[in-house]
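J.: A predicted structure for the sequence below; I have some questions about it.
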Amino acid sequence: MKIILATSNRGKVREIADLFSEDEVTPYSELIGPMHIVENGSDFAANALIKARSVFSKLPKGGAVVLSDDSGISVPLLNHEPGIFSARYAGEGASDRENLEKLVENLKARGLQEAPAYYTAAIAVVSPEGEYVVHGWMHGRVIDTPRGEGGFGYDPIFIPEGYDQTLGELDPAIKRTISHRAKALELAKPIIGMLRSLHA
């Protein structure tokens, strides 16, 4: 079955292609070129669906299934910021480092050296047979001093529950087993399996 990903992020493409190895997994940009998608939903699920629907609407009618994700980090003590604005917390076009630095500044402004936090991933699947959304979470805490060079985004300041290293320090293989996206993709597997049987 053809699975079109509503992302051009190579890391995400590789992760999803590995998980659905019996399918033909292709980033949308290889089929329809670059697109500007306005993510104006009120939560992760809405934004994941906006991306998947936008790509699905541009594809030739047929058997393709579109998969997208929207994810981010939330700190309850900071009014659940940055949440759905994780990728643009420090403004449109902000770098990962600028977003991370803004979160650290906001922690320090509250006199916090660390605070409980969690990552959310919403995976949306849009197909001729219908639309589906599943979620995965990873809980832990954020700290005010980045550690480690691995990962991306807020990984150098996030320590998952049960660990004493940040995601920037942890082995990528461990991160893949505990991540919010990995958990959501596991929940998407039965949906993809059901659609695969319908498209066979």
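T.: Thanks, I have it. None of these values were measured; they are calculated from a predicted model.

J.: going forward, measure contacts between C-alpha atoms and count neighbours the same way
T.: Fine.

J.: can you tell me how far Arg10 is from Gly168?
T.: Summarising the geometry, the distance separating Arg10 from Gly168, computed by Cα to Cα, to the nearest Å, is 18 Å.

J.: who's more crowded, those two?
T.: Looking at Arg10 and Gly168 with other Cα atoms under 10 Å, you find the greater number of neighbours at Gly168, namely 22 against 10.

J.: quick one: contacts of the one helix or strand Asn99 maps to?
T.: Take DSSP states H and E as the rule and Asn99 turns out to sit in helix 96-109. Where contact means Cα atoms under 8 Å, 6 or more residues apart in numbering, the residues beyond helix 96-109 that reach it are 78, 82, 86-90, 113-115, 143-145, 152-154, 157.

J.: ok, 7 Å please
T.: With contact meaning Cα atoms under 7 Å, 6 or more residues apart in numbering, helix 96-109 is reached by Arg88, Tyr89, Ala90, Gln113, Asp144, Gly153, Tyr154.

J.: next, the buried residues of that helix.
T.: The neighbour-count criterion (16 or more other Cα atoms under 10 Å) identifies Asp96, Glu98, Asn99, Leu100, Glu101, Leu103, Val104, Leu107 as the buried residues of helix 96-109.

J.: of the residues you listed, closest to Ser127?
T.: Of all those, Ser127 sits closest to Asp96, with 32.1 Å by Cα to Cα.

J.: for Met35, see how far away that closest one is.
T.: Asp96 sits at a distance of 21 Å from Met35 (criterion: Cα to Cα).

J.: before we move on, what about Ala184?
T.: For Ala184, the distance to Met35 - Cα to Cα - is 25 Å.

J.: try Ile192
T.: Computed as Cα to Cα, the Ile192 to Met35 distance reads 25 Å.

J.: try this one side by side with the last:
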Amino acid sequence: MPHRKLQPGRLVLASHNAGKLREVAALVAPHGMQVVSAGELGLPEPAETENSFLGNAGIKALAAARAAGLPALADDSGFSVAALGGDPGVRTADWAELPGGGRDYTMAMAKVAALAEPHANRRAWFTCALVLAWPDGHTEGFEGKVHGTWVHPPRGERGFGYDPMFVPEGHSQTFGEMDPAEKHRISHRARAFALLAAACLPGAG
């Protein structure tokens, strides 16, 4: 079945995460899309009840598309450590949750390191799932990964989330140290987006 193409115009980014919004908005802008965030539209964040990145991205994209009456793009991404059986994985954000609300990724990175340190295996990876949804319920999903190793203590003030503890294969800097343009070129989000763009975005493919 052929992929459905987006038409140039307004696109809802179904995220309240400022870091993700910056990255995704930069990716879609060259394709003639005028981006508005779910937060700007006052849309609630739906419960992420699936056990996969694509499943949770689909929940968010469909909820935003139906509520706004516009096509919506959602991202669900996470950090996985081989020594922890792939955790935090789809619960990446949950590991950073604070009892009184908000998130502390410095705490989350310390937790990952403490649990993984006894193991020799330092393999880690980031996964990004992107789902486009239309108000009629049609969806298109794409997934990208980038592999590397985890390090602790964290290094770098750039990026967000677990970026300061991840060194991608073939590089010596963490995502938190890397120039944002370089990170965007090689990241899990960039890999998922390249697939999405070729299939669904105007002026691509």
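T.: That came through fine. Values in this document were obtained by computation on a predicted structure and should not be read as measured data.

J.: Asp70 of the first structure and Ala124 touch, don't they?
T.: No - counting by Cα atoms under 7 Å, Asp70 of the first structure sits too far from Ala124 to count as a contact (8.4 Å).

J.: intersection of neighbour lists for those two?
T.: Taking Cα under 7 Å, 6+ apart as the contact criterion, the common neighbours of Asp70 of the first structure and Ala124 are Ala48.

J.: between those two, who's got more neighbours?
T.: Here Asp70 of the first structure and Ala124 are compared on neighbour count by other Cα under 10 Å; more neighbours surround Ala124, at 30 against 23.

J.: and that one, that one's in a strand?
T.: Yes - remark: Ala124 of the first structure belongs to a strand, assigned using DSSP: H, G, I helix; E, B strand; the rest coil.

J.: counterpart of it over in the second structure?
T.: In the second structure, the residue matched to Ala124 of the first structure (TM-score structural alignment) is Val131.

J.: nearest spatial neighbour of that match, skipping sequence neighbours?
T.: Excluding its sequence neighbours, the residue lying closest to Val131 of the second structure (Cα to Cα, 6 or more residues apart in numbering) is Gly141, at 4.3 Å.

J.: that neighbour matches what in the first structure?
T.: Counting by TM-score structural alignment, the partner of Gly141 of the second structure is Val133.

J.: repeat for Gly19 of the second structure
T.: Structural alignment places Gly19 of the second structure opposite Gly11 in the first structure (criterion: TM-score structural alignment).

J.: host element of its match?
T.: Here Gly11 of the first structure, judged by DSSP H and E, is contained in helix 10-19.

J.: return the set of buried residues in that helix.
T.: Under the neighbour-count criterion of 16+ other Cα under 10 Å, helix 10-19 of the first structure has Lys12, Val13, Ile16, Ala17 buried.

J.: for the spatially most central residue of the first structure, helix, strand, or coil?
T.: Per Cα atoms, centre = their mean, the C-alpha nearest to the average position across the first structure is that of Ser71, at 3.5 Å. Going by three-state DSSP, the secondary structure assigned to Ser71 of the first structure is strand.

J.: for the helix or strand just after the helix holding Gly11 of the first structure, give me the average deviation versus the second structure.
T.: Going down the chain from helix 10-19 of the first structure, the next helix or strand is strand 24-27, by DSSP H and E. Following the fit onto the second structure, the mean deviation recorded for strand 24-27 of the first structure is 1.0 Å by mean Cα distance after the TM-score superposition for the first structure.

J.: just stretch 133-142 of the first structure next, same as before
T.: Using mean Cα distance after the TM-score superposition for the first structure, the mean distance for stretch 133-142 of the first structure is 0.5 Å.

J.: what lies in contact with the helix holding Gly11 of the first structure?
T.: Around helix 10-19 of the first structure, the neighbours that count as contacts under Cα under 7 Å, 6+ apart are Val25, Pro27.

J.: how does it look with 8 Å?
T.: Contact with helix 10-19 of the first structure is made by Leu5, Thr7, Asp23, Glu24, Val25, Thr26, Pro27, Leu185, as judged by Cα under 8 Å, 6+ apart.

J.: in the first structure, which spans are helices?
T.: The residue ranges that make up the helices of the first structure, judged by DSSP state H, are 10-19, 29-32, 44-58, 96-109, 172-178, 180-199.

J.: need the ones you listed in a markdown table (columns: distance to Glu161 of the first structure).
T.: A markdown table is the format used below for those (distance: least, Cα to Cα, whole Å):
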| stretch | distance to Glu161 of the first structure |
| --- | --- |
| helix 10-19 | 22 |
| helix 29-32 | 36 |
| helix 44-58 | 22 |
| helix 96-109 | 19 |
| helix 172-178 | 10 |
| helix 180-199 | 12 |
